[in-house]
Each structure stands twice: as structure tokens, then as C-alpha cells.
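1. my questions concern the predicted model and sequence given below.
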Amino acid sequence: MAISPQLPEHSRVLATESKLPFHVLSDQGNVVAESFGVVITLPQRLARVYAKVFNIDIPAYNGDNSWTLPMPSRFIVDQQRIIRAVDVNLDHTVRPEPASAISLINKLGKE
């Protein structure tokens, strides 16, 4: 599953257009992301770039005026709700390989 601060209608469009094979849940106000400590507030200068250059209105997508985003993060949580692995990177272009998560999940399934 994925968790996004976008309003559900925007997440649905993304999931449909991208043909995602998993659910995208809405974290309005970044409440969950904030509890995990992975929220950043875009500096005013960068917010202007998003709005003017990329034509991305983050507050409209997220339904608030905060200009906050979660850092790209992956949490692997076991059936006892214990976080077993965390990958967080401020650079949105750096993502962990899915194979490493699958390997860990398979290992946890054997415990």
C-alpha cells in the first residue's frame, strides 16, 4: 500500500492512470507522516518553483495551505505492528530497490 497526503480524488486518478497494483490511502494533513517524523515544509522559494514552473499546486492537491510533503519513505511493519525496516531519503529521486523489501518480507514470513 502507499500513503499520500493528496485528497482521495487525486490519489484515485494517479492510481488509475499509473495502473498501480496496490491501494493508495489518503493521509490528509500529513497526520500519519508527521507521526513518523517524515514531513518537510517546502521553503517559500521552492514552493514558488512548484507553483509557477511545474504548475503543481500542492495545497490544492492536498486540501490544505501547508506546502508540506512527506519525504519518500518505506516502512516494513510486521503483524505485531513492529517496524522492522525503514528507508527515508530527502532526495525524492533516490528510492530503495523493491527487491530488498521483498527479501525482508519473505524473511519475516519465515520467522
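-> On my side now, so go ahead.
2. hey, let's count contacts and neighbours off CA atoms from now on
-> OK.
3. where do the strands sit along the protein?
-> 2-4, 24-26, 39-41, 68-70, 73-77, 83-88 (DSSP state E).
4. how about those strands, which one is nearest Arg12?
-> Closest to Arg12 of the strands of the chain is strand 24-26 (Cα to Cα; 7.5 Å).
5. who are the packing partners of that closest one?
-> Helices and strands touching strand 24-26, by 3 or more Cα pairs under 8 Å, 6 or more residues apart in numbering; DSSP states H and E, are strand 2-4, helix 8-17.
6. so which of the ones you listed gets nearest Ala85?
-> strand 2-4 (15.7 Å).
7. mind listing what's buried along that closest one?
-> Going by neighbour count (16 or more other Cα atoms under 10 Å), the buried part of strand 2-4 is Ile3, Ser4.
8. elements contacting that strand?
-> Right, strand 2-4 is packed against strand 24-26 by 3+ Cα pairs under 8 Å, 6+ apart.
9. ok, and here's another one to check against it:
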Amino acid sequence: MPSERGGPDRTDDGRYVIVHGRRWRATDPDIPEDAAAALRSHLMAARRAVREAKRTEDAVALRRAREKVHRAKVALGERGEPWWEQPAPARARRWRDGLAWFDRPNGS
């Protein structure tokens, strides 16, 4: 099913996006756009940190960067317990906790 927002195609149930024929879990649609944008920003920064750590062969930085990628993806609902199986309060807590982790001193 083509995306209405101009992004990748989604499955009919909206739970997955299709990229180059491969199915990936979609971001939780109940995350407010400003929070989702902040989490995507953290995710992209973490992915850049992974690339840089690999380039410099820094194992400690790579571990740290991968943890940040994981935390951002969990907060977005793309990893961990499927967002469609969580009650609304747990879904809200998941993305709020993710933002709080990135916003704390030394968290990001």
C-alpha cells in the first residue's frame, strides 16, 4: 500500500514499511510528530557515530553508538515489543522514556 505521506510503502495494516522489497517495522504512529522528529534526529546522529567508530576502529565508541541506535529504535517502536500489542499508556511511556534517556546528561 503506498504511503500517504510520501514515504516508503506500508503493509495494509500499517505495521511495516517496505524498502527495496524488505519489510521493516514501522514507527509507532501515535508518537507526536515533534517527539518522533527528535528521536529520528538522535537515531541519525547515532548512525553517524557508528560509521565514525567503524572508520576509526574504536570498539568502545562503536558499542556506545550501537546502544544509542538501539535505544532510539526502541523508543520509536521499531524494536522491542511491537507497538500494536502495547496499551496506549505503555506506548507513550516508551517514547517518553527514550527521549528522557537522550536528554539526560551523558545519555547522548
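-> Thanks, I have the structure now. On a predicted model such as this, the values are computed, not experimentally measured, just so you know.
10. superposing both, give me the TM-score.
-> Here the TM-score for the pair of chains, by TM-score structural alignment, normalised by the length of the second structure, is 0.31; 64 aligned residues with a Cα RMSD of 4.9 Å.
11. contacts only, for Val86 of the first structure.
-> Neighbouring residues of Val86 of the first structure by Cα atoms under 8 Å, 6 or more residues apart in numbering: Ser73, Arg74, Phe75, Ile76.
12. pull the number of nearby residues for the last one.
-> If I follow you right, that is Ile76 of the first structure. 16 (other Cα atoms under 10 Å).
13. hang on, it packs against Pro98?
-> No - counting by Cα atoms under 8 Å, Ile76 of the first structure stays clear of Pro98, with 11.6 Å between them.
14. redo the helices and strands packed on strand 24-26 of the first structure as CSV? Include distance to Gly109 of the first structure.
-> Shown next, in CSV, are these (distance: least, Cα to Cα, whole Å):
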stretch, distance to Gly109 of the first structure
strand 2-4, 21
helix 8-17, 28
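15. tell me the most buried of those?
-> strand 2-4 (a mean of 17; mean count of other Cα atoms under 10 Å).
16. quick revisit: among the helices and strands packed on strand 24-26 of the first structure, which is nearest Val88 of the first structure?
-> Among these, if distance is taken as Cα to Cα, the winner is strand 2-4, at 14.0 Å.
17. and the closest residue to Val77 of the first structure other than its chain neighbours, what does it touch?
-> Nearest residue to Val77 of the first structure in three dimensions, chain neighbours excluded: Ile83, at 4.3 Å (Cα to Cα, 6 or more residues apart in numbering). Going by Cα under 8 Å, 6+ apart, Ile83 of the first structure touches Phe75, Ile76, Val77.
18. tell me which of those residues is nearest to Pro59 of the first structure?
-> Checking these against Pro59 of the first structure by Cα to Cα gives Phe75 as the nearest, at 25.3 Å.
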